[in-house]
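Undergrad: Sequence isn't available, so here's the structure alone:
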């Protein structure tokens, strides 16, 4: 079985490669158009490693794509085995309808929010947490591609008010959520806190539609998530989606509510 490199190993190799080429951090920074402080932060783990940084590093040092390939290998193995089938569906989807009563969806999370969520869970080492943060941020690339999926998100207001990380993390997260909601392919709607109990509070779910019209859903529980594709289950989730969407505020009112709650985290 091939050993999977850790992020710590990747950072060590970046530093070694730079030194073997006789470059200081400042000299490298000028070649790849990053600040010297960013180069230092990438090597020490203060900043999240980005594909753009590694691609420029590979090009300047003529490594043949070694480091971007290493990052891809880490990403591939960062998510739990049970998540990978859904990850493929998420990348191929042309439309996603996402409901969550408790947290901001992964595709819209900031790095700090994602890290704080993962730190709250059990049994993950620091390196495992960083790899999962890396993989989660990589998933968000689907929203930046030339033809991104249409993403409609319905959240319960509690997802905006339940603290994850510190107050600065929450403020940043809600500002990011508000910014993403301005994109033409992203819609975020909020079920207000005064809404009486409704069926969506039973748990989160995602409905995906592929280019050929196929529909698939994803459900999470305390142990793992699983993919659902039976017609009866999809029909039931479709009805639940109509219910939760019907409870949500319109798009503009939702945006104002997100802004108001973001200010409360100052």
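TA: Perfect, thanks for sending it. All figures in this text were calculated on a predicted structure; none of them were measured in a lab.
Undergrad: going forward, measure contacts between C-alpha atoms and count neighbours the same way
TA: Noted.
Undergrad: contacting residues around residue 101?
TA: 155, 156, 157, 158, 159, 200, 201, 203, 204 (Cα atoms under 8 Å, 6 or more residues apart in numbering).
Undergrad: Skipping adjacent residues, who's closest to it in space?
TA: Leaving aside its chain neighbours, residue 101 sits nearest to residue 156 (4.6 Å; criterion: Cα to Cα, 6 or more residues apart in numbering).
Undergrad: again with residue 91
TA: Distances taken as Cα to Cα, 6+ apart place residue 142 nearest to residue 91, at 6.2 Å, with adjacent residues excluded.
Undergrad: ranges for the helices of this structure?
TA: 7-20, 25-32, 36-44, 51-61, 66-78, 84-92, 111-120, 126-139, 158-161, 167-180, 231-247, 251-264 (DSSP state H).
Undergrad: what's the closest of the ones you listed to residue 211?
TA: helix 84-92 (7.7 Å; Cα to Cα).
Undergrad: Which elements pack onto the closest one?
TA: Helix 84-92 sits against strand 225-228, with contacts defined as 3 or more Cα pairs under 8 Å, 6 or more residues apart in numbering; DSSP states H and E.
Undergrad: do you know how far residue 68 is from residue 75?
TA: 11 Å (Cα to Cα, to the nearest Å).
Undergrad: thinking again about what came up before, can you pick the most crowded of the contacts of residue 101?
TA: residue 155 (26 neighbours; other Cα atoms under 10 Å).
Undergrad: which residues touch that one?
TA: Contacts of residue 155 (Cα under 8 Å, 6+ apart): 99, 100, 101, 102, 103, 104, 188, 189, 190, 191.
Undergrad: before we move on, back to that, need the contact list for the residue nearest to residue 91.
TA: 91, 148, 149.
Undergrad: can you tell me which of those residues lies nearest to residue 225?
TA: For the contacts of residue 142, the nearest to residue 225 is residue 91 (16.8 Å; Cα to Cα).
Undergrad: how near is the closest one to residue 101?
TA: In terms of Cα to Cα, residue 91 sits 23 Å off from residue 101.
Undergrad: Check residue 127 too.
TA: In terms of Cα to Cα, residue 127 sits 29 Å off from residue 101.
Undergrad: adding another structure so you can compare the two:
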């Protein structure tokens, strides 16, 4: 007799997703392998998602909803599932990002999570802890879906030039990351500015921070340390950081000149030279 893992749908959003997936699959009279064949995934992956060992993706959810006639249930659950994989203290930030009409970020050393390529994100997340890396990376990448929504927030990112030179994940990963930044060059709602080294003293020397603005609610400031985040709607804090951000934007390169610098660093520092065999030498 085949052993079937007992799922507790109340244990977590991921467990609930798996419980509903199994319930609808069994109601349709399909095995995991059969469902996998219908949606073009392996039966093993279906089983891992059902038992809350693997995170579902947008594509998996949409295909499964269509195959099982769930009226979009799994796709609707996906956002909750992915958000639950973020650190508890960061889940509120993901909510802020999703609700905001404007997101204004400053980071002197690191590409912001909303702008990270998957390989770069994995390298950052694995810096001190590589456990459950697939799920953690998937959760981070899922945050970026807000940039593809019709009602996506306006995103302004001022990044220190050091971000372009700090080699995270190796040259290939950095080239991919800088190319990813350039992919937003024509995006109407994403604006990336680089704060060049030559500026010297600037308004962001105290470190990274984010500002979130909303259609009706008060604006928020968000900062974080190694273990936790600190959102505040204190009017004095919001006014102070807003003024700092204005100065950073005014001091940074224009969006166009920033793209030129990113492209230059990408080619000069991380450009690939091919050998006769077609393999990159650098």
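TA: Great, that's in hand. The model shown is predicted, which means the values in this text are computed figures rather than measured ones.
Undergrad: circling back: what do we get in the second structure for the residue nearest to residue 91 of the first structure?
TA: Superposed on the second structure with TM-score structural alignment, residue 142 of the first structure falls opposite residue 146.
Undergrad: and the closest residue in space to residue 197 of the second structure that isn't next to it in sequence, what does it touch?
TA: Sequence neighbours aside, residue 161 is the residue nearest to residue 197 of the second structure in space, at 6.1 Å (criterion: Cα to Cα, 6+ apart). By Cα under 8 Å, 6+ apart, the contact list for residue 161 of the second structure reads 108, 109, 194, 195, 196, 197.
Undergrad: what do you get for residue 243 of the first structure?
TA: 199, 200.
Undergrad: Counterpart of it over in the second structure?
TA: When the second structure is aligned by TM-score structural alignment, residue 243 of the first structure is paired with residue 247.
Undergrad: Residue 119 of the first structure too?
TA: Using TM-score structural alignment, residue 119 of the first structure lines up with residue 126 in the second structure.
Undergrad: With residue 174 of the first structure instead?
TA: Aligned partner of residue 174 of the first structure by TM-score structural alignment: residue 178.
Undergrad: what do you get for residue 214 of the first structure?
TA: In the second structure, residue 214 of the first structure lands on residue 218 (TM-score structural alignment).
Undergrad: Does its match touch residue 234 like I think?
TA: No. Under the criterion of Cα atoms under 8 Å, residue 218 of the second structure makes no contact with residue 234, lying 9.2 Å away.
Undergrad: quick one: residue 51 of the first structure and residue 157 of the first structure, what's the gap?
TA: 34 Å.
Undergrad: Likewise for residue 87 of the first structure?
TA: Taking Cα to Cα, one finds residue 87 of the first structure at 27 Å from residue 157 of the first structure.
Undergrad: ok, now which ones touch residue 112 of the first structure?
TA: Shown in contact with residue 112 of the first structure (Cα under 8 Å, 6+ apart): 165, 169.
Undergrad: give me that answer again for 10 Å
TA: By Cα atoms under 10 Å, 6 or more residues apart in numbering, the contact set of residue 112 of the first structure is 133, 164, 165, 166, 168, 169, 170, 172, 173.
Undergrad: The second one -> the second structure?
TA: Under the alignment (TM-score structural alignment), residue 164 of the first structure pairs with residue 168 of the second structure.
Undergrad: What of residue 108 of the first structure?
TA: Using TM-score structural alignment, residue 108 of the first structure lines up with residue 115 in the second structure.
Undergrad: how many other residues sit next to its match?
TA: Residue 115 of the second structure, neighbours per other Cα under 10 Å, totals 22.
Undergrad: in terms of contact, does it touch residue 121 like I think?
TA: Yes. Judged on Cα atoms under 10 Å, residue 115 of the second structure makes contact with residue 121 at a distance of 9.4 Å.
Undergrad: Give me the common contacts of the two.
TA: Common neighbours of residue 115 of the second structure and residue 121 (Cα under 10 Å, 6+ apart) are 141, 177.
Undergrad: and residue 208 of the first structure, what is it in contact with?
TA: Contacts of residue 208 of the first structure by Cα under 10 Å, 6+ apart are 86, 89-90, 92-98, 149-151, 214-218.
Undergrad: Any quick ChimeraX command for the buried ones out of those?
TA: In ChimeraX, this line selects whichever of the contacts of residue 208 of the first structure come out buried by 16 or more other Cα atoms under 10 Å:
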select :86,89,90,92,93,94,95,96,97,98,149,150,151,215,216,217,218
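Undergrad: ok so, going back, I'd like to know how far the match of residue 174 of the first structure sits from residue 160 of the second structure.
TA: Distance of residue 178 of the second structure to residue 160 of the second structure, computed by Cα to Cα: 13 Å.
Undergrad: Next: residue 122 of the second structure.
TA: 21 Å.
Undergrad: count of neighbours near residue 118 of the first structure?
TA: Neighbours of residue 118 of the first structure (other Cα under 10 Å): 18.
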